[in-house]
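*Asks:* Show me how the following folds:
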Amino acid sequence: MNVDKLAPLPAVGELLSRYALFHTEDMDEARRRGADVFCDHRLDFAGSSRAFDARMCFRRLRGIGVGRMTYGGDVAIEPGRLEGFTLVQMPLSGHERIRSGDELIDSHPGVASVISPHRPVSMQHRAGTEKLFIRIDSAVLERHCIQHLGHDLRDPIDFRLDMSLDSTAGQRWMRAVQWLIAEAGQDDESGGAMALSSPLLAAQIEQMLISMLLMCQPNTYSERLRGESPSIAPAFVKRIEQYIEEHADEALTIVDLAEHAGVSSRSLFAGFRRFRDTTPMAYLKEVRLKRVHESLQRACDGNTTVTREALRWGFSHLGHFTAAYKRRFGESPSETLARG
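*Replies:* As a prediction, this is how the structure comes out:
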C-alpha cells in the first residue's frame, strides 16, 4: 500500500457517498442512528437557531470505521466517556470546540481532535461544520500497541487531544486517511471498494492506520514506541517547556533558554526537533498564541482589545499575528473576543 502517492480526493459532497448511513432533519433520529456508530449520547441545540440537517456516511473495516458527517446546525454533543473506542475527527470545514478531561481545543480544518476513551468529553459543533472521522475499537488499538511494545500495557492509552495537520506527523496521518478514502471511493471495476472487502487487505489497512496513529500522535507510550528512554534525553526539553510556560510574557531568546537548560543552543534545537517535532521558539510562539486565545475567551468587559493582548504577549506585527492566530484557532482574534 503506497500512501505517499494519493489518488485525487473527490469533491466533499461525494466523499464516502457510497456508504451513506442516514440523512435526517429529526434530531432524535440522528441521535439514535449516531449512537449505533458511536455510543449513547445527549444531543441538543446550542443556540437560538433550530436549523438541523444531519448526514452521515460510514464504512466499517474490521476494528476501525471511517466516516463523514455534519449536523447542519449549532449543536451540543455530550457522550460522557467513549469507553469502547478512540475517535479521530478531521474537520473539512467549520469549527468545533471540544473538551476532554481538563483539555479544551478549537478544532477546524488545520487542527484535528483525537479523543481518548477514558476521559469525559463534550463537543460544541458549529453550523457549517463537516468532518471526516476514524473510529478505532479500544481492544484492537490496545492489541496493536502491545504488539509494538512487546509487553502488556501498564496504563490506558491516552492521546494528546489536538493534532496539528500542518505538522509533519499530521500530514503523514492525513496521507494515510486520504489514501483510504480515495480507495473506498473507487469503482468496483478498478479494485477499490471491492478490494477493501478482502479480509487480507482489511487487516493490513487496520494495522497501517493504527500504527500510523500510535506513531504520529503523542500518547502515553510514544517514547517507548520510538525506542527512546523517557527518563534521560527529554529531561532538559521538559525543563524548557515548563520555563516557557512560566515566563512566556518575558523577552526570551534561544540563548536564555539554552543557558537555563544547561545545554548548547544546538543541543536544545536537536532535542525539540527529536522529541517535539518543533523548535524552542516555535513552542514559545504556540504558548503565547494560547495565552492570547485564553485572554480573549475570558474577556467580560469592554477593556480587553485584540491589539492590547497581542502586544502583551509579544506579537508586535499584528498582520502576522492575526494570520497565525487564524491558522491555529480557525477564527480571527476579533471573532473570539466577540464570543468572550
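*Asks:* use CA for all of it now, contacts and neighbours both
*Replies:* Will do.
*Asks:* Enumerate the strands of this protein by residue range, in sequence order.
*Replies:* 20-24, 42-45, 54-61, 64-70, 75-80, 85-93, 96-100, 103-107, 111-115, 121-125, 130-137, 162-164 (DSSP state E).
*Asks:* and this one, so I can compare the two:
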Amino acid sequence: MPGPASGSPIHPAETVLRTTSWDEACAAASAAYFPHRLSGLPGARSLDMDIRTVTMGPLTIGRLRYGADVRLECGELGIGYEVNIPTSGQVESVCGREEVASGPGRATVYLPVGRTSITRWSADCAQFGIKFERTYLETELERLLQHPARLPLRLAPSLDVSRGTGLSWLRLVRALVAQLGDTDALLRHRLVAGQLCSALTAGFLLATSHDYHAELAAAPPPARPKAVRRAIDVLESRPDEPWSVIDLAATVGSSVRRLQEGFRQYVGMSPMTYLREVRLRRAHEDLGRAAEEGRTVADVAHRWGFTHLGRFAAAYRKKYGVAPSHTLSLDG
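*Replies:* Next up, the predicted model:
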C-alpha cells in the first residue's frame, strides 16, 4: 500500500477568531471544518464564539465554543470524517440514523455519508474538533491493513475517551491543541506535521470501533514474499497500464501460479482484484477534483481502465457507499 499522506500537502493553516456575529461565526467554522447552517435555539443568549484551529494538510485540529445554545445543520459531510470531543457542557447530535449525546469523557464521531446535525450545542460547551480528509483516513487505513478495505468506513458514532486507548488518544489531542497558539510549535513544521497526522489517524483507528479494529490491534502480519511486494509496488505505481497476470508475473520474475498463490495468502485477493482496488481508489481521488477541472465520471473511469460505466458505478458504490456522480457533485 502507499505511504502516508495521499491527500493534501502539509502546509499548516490557521483559523483564529472571537466574534459575536452569527454570520462570521458560521463562515469561520464552515471554512475550518464543514459547511453548515448555524442558528440559535429558542431562548439562546447572545453569541460569543471563540475558535482556534490549525489545518495540517489532510487533518484539522482545534477547539471551539459558541457561548450560546446553538444548532448546526451540516447535511452530508461528504469529504471527511469528524470527531468532536466536549471538554465541558453537552452536545446532542444526529449521525445518520443514530441519535448521540456526548459530554466530557465521550466524543461523537461523524461519517461522510448520511445526515449530520448537531441539534443542541449547549452554551457552556467547548469542544476539541478533529477533521480527517476522507481520502486520507481511508488510505491510511488500507496502508495499515496492507489490503483494501470496504468503504466508507463504518465507525461507531460514540467514542469513550475516559479510559483505555480512547483516553490515550485524547491525551495526544490535548498535547497538540495546547500548542495551537505557539508560532514555534513543531506541528507547524512540514517535516513533523505529516508524522503527527499519521499518528493521530492511526491512534484514532485503534481507539474507535469499526470493522477492522481487531485486525489493526492484532500482531503484524507475516512478511510478504519478495515477488508479492514487487507486484504491489508495480501496481501502485503504474495502475493505468493494461496489466494481465501473465505480464505482471513476468515483470516481477515469478510464475503466474506462485504469484497468484502469494496474493491469496498474503493479500487476501488475486493480483487483478488488487489492481481493480487500486484503480477504484485512484478514480475516487480523481472524482474529488474532477468537476473543477471540467471532467466527467466517464472521463475518470476511462482514465483508470474502466470501459464499462455500469460495472464501474456498481463497483464504486460497493466500495464507497455512493455513486461516482455523488462524489463528483460534492466537488462541484
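*Asks:* ok so, going back, of all the strands of the first structure, which one is nearest residue 174 of the first structure?
*Replies:* Closest of the strands of the first structure to residue 174 of the first structure is strand 85-93, at 8.9 Å (criterion: Cα to Cα).
*Asks:* Determine the set of other helices and strands touching the closest one.
*Replies:* Packing contacts for strand 85-93 of the first structure, counted by 3 or more Cα pairs under 8 Å, 6 or more residues apart in numbering; DSSP states H and E, involve strand 111-115, strand 130-137.
*Asks:* In the second structure, what range does it match?
*Replies:* Aligned by TM-score structural alignment, strand 85-93 of the first structure falls on residues 80-88 of the second structure.
*Asks:* Of the strands of the first structure, which stretch is the most buried?
*Replies:* For the strands of the first structure, the largest average neighbour count (mean count of other Cα atoms under 10 Å) is found in strand 111-115, namely a mean of 25.
*Asks:* dump the residue contacts of the aligned partner of residue 129 of the second structure in the first structure.
*Replies:* Here residue 129 of the second structure is matched to residue 133 in the first structure, going by TM-score structural alignment. Contacts of residue 133 of the first structure were listed using Cα atoms under 8 Å, 6 or more residues apart in numbering, and they are 66, 67, 68, 69, 87, 88, 89, 90.
*Asks:* Residue 70 of the first structure versus the closest residue to residue 141 of the first structure other than its chain neighbours, what's the distance?
*Replies:* Leaving aside its chain neighbours, residue 141 of the first structure sits nearest to residue 210 (6.6 Å; criterion: Cα to Cα, 6 or more residues apart in numbering). Residue 210 of the first structure sits 24 Å away from residue 70 of the first structure, going by Cα to Cα, to the nearest Å.
*Asks:* Ok, residue 184 of the first structure next?
*Replies:* 20 Å.
*Asks:* And for residue 251 of the second structure, the neighbour number?
*Replies:* Neighbours of residue 251 of the second structure under the rule other Cα atoms under 10 Å: 13.
*Asks:* surely residue 158 of the first structure meets residue 219?
*Replies:* Yes. At 5.4 Å, residue 158 of the first structure and residue 219 qualify as touching, with contact defined as Cα atoms under 8 Å.
*Asks:* For residue 35 of the first structure, give me its contacts.
*Replies:* Counting by Cα under 8 Å, 6+ apart, residue 35 of the first structure touches residue 41.
*Asks:* and it, what pairs with it in the second structure?
*Replies:* Here residue 35 of the first structure is matched to residue 30 in the second structure, going by TM-score structural alignment.
*Asks:* swap in residue 326 of the first structure?
*Replies:* In the second structure, nothing lines up with residue 326 of the first structure, judged by TM-score structural alignment.
*Asks:* Pull the number of nearby residues for residue 326 of the first structure.
*Replies:* By the measure other Cα under 10 Å, the count of residues near residue 326 of the first structure is 14.
*Asks:* For it, give its distance to residue 110 of the first structure.
*Replies:* Noted for residue 326 of the first structure: a distance of 10 Å to residue 110 of the first structure, by Cα to Cα.
*Asks:* how about the helices in the stretch 101-250 of the first structure?
*Replies:* With DSSP state H, counting those that start in this stretch as the criterion, the stretch 101-250 of the first structure has helices at 138-149, 168-184, 199-216, 222-225, 235-247.
*Asks:* Could you give the residue range in the second structure aligned to the fourth one?
*Replies:* Aligned using TM-score structural alignment, helix 222-225 of the first structure spans residues 213-216 in the second structure.
*Asks:* superposed on the first structure, where does the matching stretch end up, distance-wise?
*Replies:* With mean Cα distance after the TM-score superposition for the first structure, stretch 213-216 of the second structure departs from the first structure by a mean of 2.3 Å once superposed.
*Asks:* circling back: out of the contacts of residue 133 of the first structure, which comes closest to residue 193 of the first structure?
*Replies:* Looking across the contacts of residue 133 of the first structure and measuring by Cα to Cα, the closest to residue 193 of the first structure is residue 66, at 13.0 Å.
*Asks:* Tell me the residue in the second structure aligned with that closest one.
*Replies:* Here residue 66 of the first structure is matched to residue 61 in the second structure, going by TM-score structural alignment.
*Asks:* Run through the residues that contact the closest residue to residue 85 of the second structure other than its chain neighbours.
*Replies:* The shortest distance from residue 85 of the second structure to any non-neighbouring residue, by Cα to Cα, 6+ apart, is to residue 107 (4.4 Å). Contact partners of residue 107 of the second structure, counting by Cα under 8 Å, 6+ apart, are 83, 84, 85, 86, 158, 159, 160, 161.
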